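[1] only the shape, not the letters, is given here:
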């Protein structure tokens, strides 16, 4: 579905590919008997990259798809949509 490709998607893909590389590194570290602290640090990097990719995707969806669906709203009705978009940054 090419109509669902947004400007942020290439950056999300790059971030996920980086996370994939980190994850492969973690697997190799475990298999080679590396220290748990080193492994935990790499797992943290994977987790952080995936979390950031998720946040970016959700924000992108809200900025483009939700806006398109909701359309123009009067200022008094707009506040709850804007607050919802703001609070999702804490996911």
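    All right, it came through fine. Bear in mind that the values here come from a model prediction, so they are computed numbers and not experimental data.

[2] alpha carbons only for contacts and neighbour counts from here, please
    Fine.

[3] all strands for this protein, in order.
    Taking DSSP state E, the chain contains no strands at all.

[4] put this next to the first one:
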């Protein structure tokens, strides 16, 4: 979406990508499994944080706009989108 600063999210995802490359190298080198697992958990935490920030931006911009300027249908769509994401998150 235009006008949204995605710098934080991009930095988190780029960091996660770098860590993923490191994990692949660790696997190729036959490094200790626990060390690899710790790095996988670190990547998961970065992805979770990036997703939370993306959802926060969505709530502050897209959802707010739908409630301020959109139709009832627009508002219901935004609510359903959030419910769908939360459902996937909690599974």
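    Nice, I can see it. What you see is a predicted model, and the numbers here were worked out from it, not measured in a lab.

[5] for the counterpart of residue 39 of the second structure in the first structure, which residues are in contact?
    Aligning on TM-score structural alignment places residue 39 of the second structure opposite residue 42 in the first structure. Counting by C-alpha atoms under 8 Å, 6 or more residues apart in numbering, residue 42 of the first structure touches 22-23, 25-26.

[6] also residue 25 of the first structure?
    Residues counted as contacts of residue 25 of the first structure (C-alpha under 8 Å, 6+ apart) are residue 42.

[7] hey, where'd the helices end up in the first structure?
    With helices called from DSSP state H, the first structure shows them at 9-31, 36-61, 67-70, 75-87.

[8] turn those into TSV, columns for distance to residue 3 of the first structure.
    Shown next, in TSV, are these (distance: least, C-alpha to C-alpha, whole Å):
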stretch	distance to residue 3 of the first structure
helix 9-31	12
helix 36-61	13
helix 67-70	13
helix 75-87	22
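
[9] please consider this matter closed, and thank you.
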